[in-house]
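Chemist: sequence? don't have it. structure:
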C-alpha cells in the first residue's frame, strides 16, 4: 500500500509540474495568412514549401510547419490565398526561428509576391491530438 501511495504522489507531482509551466515553456503557434498577387501562387508555394522543409530540418524547436491552401465549403481552393501554421516548442524556439539567417532573404523573395501578409502569434492554452 505504501508503494502505491508514494507512486501516486510522484505522479501527482509530475502533473503539477507540467501544469505549472511558465508562459515561455508553453508551445507557441504562428499563423500566417497571405493574400497573393494574381498569378504568383505557384511561385510563392514553391518558396514556402522549401522554407517549411528547411525549418523543420534545421530547427529542433520547430515541432510542425504546415503550408495550407484555404478552401471554400465545397473544397475548392480560394484563389490568391495561402496560409502557414508553425508550432514551436516554446518561446525560446520561436525566438530562435525569428533570428534564422535565412529569413531576411526569404522575406525579400516573398514580399513582392504578396498583396497582404497577416501574422498572428499565439500561446497554446490547450492542445489535443490523436
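Modeler: Ah, there it is. All values derive from a computational prediction rather than experimental measurement.
Chemist: hey, let's count contacts and neighbours off CA atoms from now on
Modeler: Fine.
Chemist: next, the residue nearest the centre of the chain: secondary structure please.
Modeler: Closest residue to the average C-alpha location of the chain: residue 86 at 1.2 Å, with CA atoms, centre = their mean. Recorded secondary structure, residue 86: strand (DSSP: H, G, I helix; E, B strand; the rest coil).
Chemist: leaving out sequence neighbours, find the closest residue to it.
Modeler: residue 65 (4.4 Å; CA to CA, 6 or more residues apart in numbering).
Chemist: show me what counts as buried in the helix or strand where residue 43 lies.
Modeler: Taking DSSP states H and E as the definition, residue 43 sits inside helix 41-58. Buried positions in helix 41-58, judged by neighbour count with 16 or more other CA atoms under 10 Å: 41, 44-45, 48-49, 51-52, 55-56.
Chemist: mind putting those in TSV, distance to residue 99 included?
Modeler: TSV is the format used below for the buried residues of helix 41-58 (distance: CA to CA, whole Å):
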residue	distance to residue 99
41	26
44	21
45	22
48	17
49	19
51	14
52	15
55	12
56	15
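Chemist: then this one, side by side with the first:
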C-alpha cells in the first residue's frame, strides 16, 4: 500500500497569520493524536532567498498511511470546522494530493541518537 501525501499552500490575509497558525497548530496536533493513519503533519513557513520567513505564507505537509487514511481524515467533522474557521483568514489556498513513489524515505537518514559532530559536513 502506498503512502499518500497532502500538501496545501496558503496565503493568509495580512494581519491574520497568528490566528491561522494557532488554528493549524491545534488541528495538526489533534490529527496526529486522533488519526492513527496520519504519519506526519507539519506546518511550515517558506523562506525567501535570504532565509527570511515569507510573510503570510504557509505550507501544510501531511503524510498518510494510505488512501483510506486520507478518506478518514477528509470525513472528519473537525476538518470541516477547521476549514470554516480558516475561510475568513485565507486569501489563497492550493491543494496538492500525491502518492508516494518511494514510500520508505522517512525510514532513512540519521537516527536522533546517532547525531554528533562527526555527521556535520
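Modeler: Alright, I've got the coordinates. Only a predicted model underlies this, so the values are computations on that prediction, with no experimental measurement involved.
Chemist: tell me how the two chains score on TM-score.
Modeler: TM-score of the superposed chains, computed with TM-score structural alignment, normalised by the length of structure 2, equals 0.85; 106 aligned residues with a CA RMSD of 0.8 Å.
Chemist: hmm, back to that, distance from the helix holding residue 43 of structure 1 to structure 2 after superposition?
Modeler: By mean CA distance after the TM-score superposition for structure 1, the fitted helix 41-58 of structure 1 averages 0.3 Å away from its aligned residues in structure 2.
Chemist: doesn't residue 35 make contact with residue 114 of structure 1?
Modeler: Yes: here residue 114 of structure 1 reaches residue 35: they are 5.9 Å apart, a contact under CA atoms under 8 Å.
Chemist: so residue 26 of structure 1 touches residue 123, yeah?
Modeler: Yes: counting by CA under 8 Å, residue 26 of structure 1 touches residue 123, with 6.5 Å between them.
Chemist: neighbour-wise, which of those two wins?
Modeler: residue 26 (20 against 17; other CA atoms under 10 Å).
Chemist: got a list of what the aligned partner of the more buried one in structure 2 touches?
Modeler: Residue 26 of structure 1 maps onto residue 2 in structure 2, with residues paired by TM-score structural alignment. Residues in contact with residue 2 of structure 2 (CA atoms under 8 Å, 6 or more residues apart in numbering) are 65-67, 99-101, 103.
Chemist: and the residue nearest to the centre of structure 1, what pairs with it in structure 2?
Modeler: So, by TM-score structural alignment, residue 86 of structure 1 is matched to residue 62.
Chemist: got the contact list for that match?
Modeler: 5-7, 38-42.
Chemist: coming back round to it: show me what the helix holding residue 43 of structure 1 is packed against.
Modeler: Contacts defined by 3 or more CA pairs under 8 Å, 6 or more residues apart in numbering; DSSP states H and E place helix 41-58 of structure 1 against strand 62-68, strand 81-88, helix 103-110.
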